[in-house]
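Enquirer: Predicted model and sequence below, questions to follow.
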Amino acid sequence: MELGISMFGDLHVNEQGITIPAGERLKEMMEEIRLMDELGLDFFGIGEHHRPEYAVSAPEIILAAAATVTKKIKLGSAVSVLSSADPVKLYQQYSSIDLLSDGRAELVVGRGSFTESFPLFGYNLADYDTLFEEKLDLLLKINKEQKINWKGKFRLPMVNQEVFPRAYEDLLKVWIAVGGTPESVLRAGTLGLPIIFAIIGGSPAQFKPLFEYYKRVYQHFNHPAEQMQTGVHMHALFGDDSKATADIYFPQYASQMNRIGKQRGWSPFTREQFEMGRSKNGALIIGEANEAIDKILYLHETLGFTRFVAHMDVGGPSHAQLLKSIEIFGNKIAPAIKKALL
């Protein structure tokens, strides 16, 4: 199983209530990614948002910078909102990162649970699903073929056009990210693409039927069994002491959930919800190393995924908190999990 970390570039709010500048957060992230690489973690992913709470609107810029300060870690989006992106440009950006990193780039695409990018880039939110389907079709064609002949609804046809530069080994790894809709699972399984589930609430065990559905569809279309990959993305933060970590982190986490939830009509996020999430059957992995090891192994046994991604900066923990969390994940949690799965 691969073990990695993802972030959205949440901006930290200090004790005086001042939000740190985006430029400062981006520089901190370079140090954090470099540490992940030094600790031998398998993957780093960065998300795309167009909101004031986040520093990152262009994941490919962060990943290109990270490619120059890392040596082994895979670098991917988490996710790229394909519905409001140009597939040609997106392929060019990630093939360039792939070349910079000697083949370590991955492209993780999704429809997007945040929709600010649609009006920002001139798309109609009513076309949410059809935009994704069409753009995924073009992206996969570009990934497989150098000379493109293609026709769709939302852009002019491509006639004998070539897309450069090509990826490191001419084929970029593309994942599908889903929030839990069967239609998205069906699409990924039919196409034979690796899939990653964002599990950010409720009980992760509820996703087991979707994992099984994906495997059945994947096998039905006779895709190579040895290439099947599934992953989970879950909110996480680690410290030396479970209660102390939760006590410090809860106000930060709840504040971010409430900022977003207020616009979506959610009820205020409570400490009870937080503790339910931290329990064995919850979707939060927040606490000390041994708790995290047991929970990740339990979830692996339940769901059978091949990649676990700890999403580590919800609410903007401080740079010091994140460095500590990354160290614990890399030095204690990851080695113990890999040893247990030998």
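Expert: Arrived safely, thanks for sending.

Enquirer: C-alpha from now on. contacts and neighbour counts both.
Expert: Fine.

Enquirer: where do the helices sit along the chain?
Expert: In the chain, the segments counted as helices under DSSP state H are 22-38, 59-67, 87-100, 117-120, 128-144, 182-191, 208-220, 242-264, 271-278, 289-303, 319-328, 334-340.

Enquirer: would you turn the ones you listed into CSV with mean neighbour count?
Expert: As requested, the helices of the chain are exported to CSV (neighbours: other CA atoms under 10 Å):
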stretch, mean neighbour count
helix 22-38, 18
helix 59-67, 21
helix 87-100, 21
helix 117-120, 15
helix 128-144, 18
helix 182-191, 18
helix 208-220, 17
helix 242-264, 15
helix 271-278, 16
helix 289-303, 18
helix 319-328, 19
helix 334-340, 15
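
Enquirer: and here's the other structure:
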Amino acid sequence: MLQNKSVTEFILLGLTQDPVKQKMVFIIFLVFYSGTVVGNLLIIVTIKCSRSLGSPMYFFLFYLSFADTCFSTSTAPRLLADALSAKKVISYNECMTQVFTLHLFGAMEIFVLVLMAADRYVAICKPLRYPTIMRKQVCIILIILAWMGSFIHSIAQIVLALKLPFCGPNLIDHYCCDLQPLLKLACMDTYVINLQLVTNSGVICTSSFLLLMMSYFVILHSLRNHSAEGRKKALSTLTSHITVVILFFGPCIFIYTRPPTTFPVDKMVAVFYTIGTPFLNPLIYTLRNAEVKNAMRKLWYIKIAS
């Protein structure tokens, strides 16, 4: 990337400067990241190989797991490497690349969660029309639109980041590059750019969250007309979805919908939604989903038998 800034590299302060705590950070987040990759890849392989998981819900879950893996990978490897490094240096171009990938896969996760909610709405509220509305071609088009929306969002973020002039210092009080910590280092008035950031990321997070909550409220209201068995199955799925939405959107809204101020808790909040939530998603969707667990068992038995 071309840039005419006097600062050509940044130093990430990470989560802690204490050598002992850094080793603890490495061990803890190595477990989290390994669990994220293994858990999400297991879901991806299970959905890809299992004929019983061919419904639109699992089609979207496949892409959620893919987005989770990439989203966590955009920050976790750098956090792990820096935990073992004396000097946590990241070049300007690497920093901008991290901003782009972080928002690309973060936005993709948001849009896929919206699509999953839409799928559940149609399945529960319009069951007779479900096969027609959510046919495979429609699902593919929706995923393509989600990727396009994520890419446009990421381009908007990187354009804002490239506008920032950096004259020094180059210490980022964070474990990754994102617009909020970069705004603190810019040698210019960042009010307008922060307003654009809130308008972009903040509006996407807040509006998507409200849309999801409204859709879940409508779905829960419509379940009154279903049988006890149907309600139980639908509630099991919805509980998983609502849990994921709250865990992901709560920290996102906290980070991206406020004035250009920073709090000591910001880094831990960011860690939760960039590394914690992708780790929890596979557990939530497998432990609470009998179909996924059964499909995994069948594939495991077939693998052992072969």
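Expert: Thanks, I have the structure now. Model, not experiment: these values are computed from the prediction.

Enquirer: TM-score for this pair?
Expert: For these two chains in superposition, a TM-score of 0.26 is obtained (TM-score structural alignment, normalised by the length of the second structure); 140 aligned residues with a CA RMSD of 6.7 Å.

Enquirer: rewinding a little: tell me which of the helices of the first structure sits nearest to Lys173 of the first structure.
Expert: Closest approach to Lys173 of the first structure among these is made by helix 128-144 (8.8 Å; CA to CA).

Enquirer: Helix 182-191 and the closest one, what's the angle between them?
Expert: For helix 128-144 of the first structure against helix 182-191, the angle between stretch directions is 20 degrees (axes from the mean of the first three to the mean of the last three CA atoms, to 10 degrees).

Enquirer: can you give me the angle helix 128-144 of the first structure makes with helix 87-100?
Expert: Compare the direction of helix 128-144 of the first structure with that of helix 87-100 by the same axes, to 10 degrees and you get 50 degrees.

Enquirer: circling back: possible to save the helices of the first structure as JSON lines with distance to Gly45 of the first structure?
Expert: Listed next are those as JSON lines, based on distance: least, CA to CA, whole Å:
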{"stretch": "helix 22-38", "distance to Gly45 of the first structure": "10"}
{"stretch": "helix 59-67", "distance to Gly45 of the first structure": "8"}
{"stretch": "helix 87-100", "distance to Gly45 of the first structure": "13"}
{"stretch": "helix 117-120", "distance to Gly45 of the first structure": "19"}
{"stretch": "helix 128-144", "distance to Gly45 of the first structure": "19"}
{"stretch": "helix 182-191", "distance to Gly45 of the first structure": "19"}
{"stretch": "helix 208-220", "distance to Gly45 of the first structure": "21"}
{"stretch": "helix 242-264", "distance to Gly45 of the first structure": "20"}
{"stretch": "helix 271-278", "distance to Gly45 of the first structure": "23"}
{"stretch": "helix 289-303", "distance to Gly45 of the first structure": "19"}
{"stretch": "helix 319-328", "distance to Gly45 of the first structure": "14"}
{"stretch": "helix 334-340", "distance to Gly45 of the first structure": "17"}
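
Enquirer: For Tyr58 of the second structure, see how far away Leu80 of the second structure is.
Expert: Distance of Leu80 of the second structure to Tyr58 of the second structure, given as CA to CA, to the nearest Å: 31 Å.

Enquirer: One more: Asn40 of the second structure?
Expert: When CA to CA is applied, the distance between Asn40 of the second structure and Tyr58 of the second structure equals 13 Å.

Enquirer: Between those two, tell me which one has more neighbours.
Expert: Between Asn40 of the second structure and Tyr58, counting by other CA atoms under 10 Å, Asn40 is the more crowded of the two (27 against 19).

Enquirer: that's a helix at that one, yeah?
Expert: Yes: when the secondary structure is assigned by DSSP: H, G, I helix; E, B strand; the rest coil, Asn40 of the second structure falls within a helix.

Enquirer: who are the neighbours in contact with it?
Expert: Applying CA atoms under 8 Å, 6 or more residues apart in numbering, we find Asn40 of the second structure in contact with 65-66, 68-69, 282.

Enquirer: buried residues in the longest helix along the second structure?
Expert: In the second structure, assigned by DSSP H, the helix with the most residues is helix 92-125. If you call a residue buried by 16 or more other CA atoms under 10 Å, then helix 92-125 of the second structure has these buried ones: 92, 95-96, 98-125.
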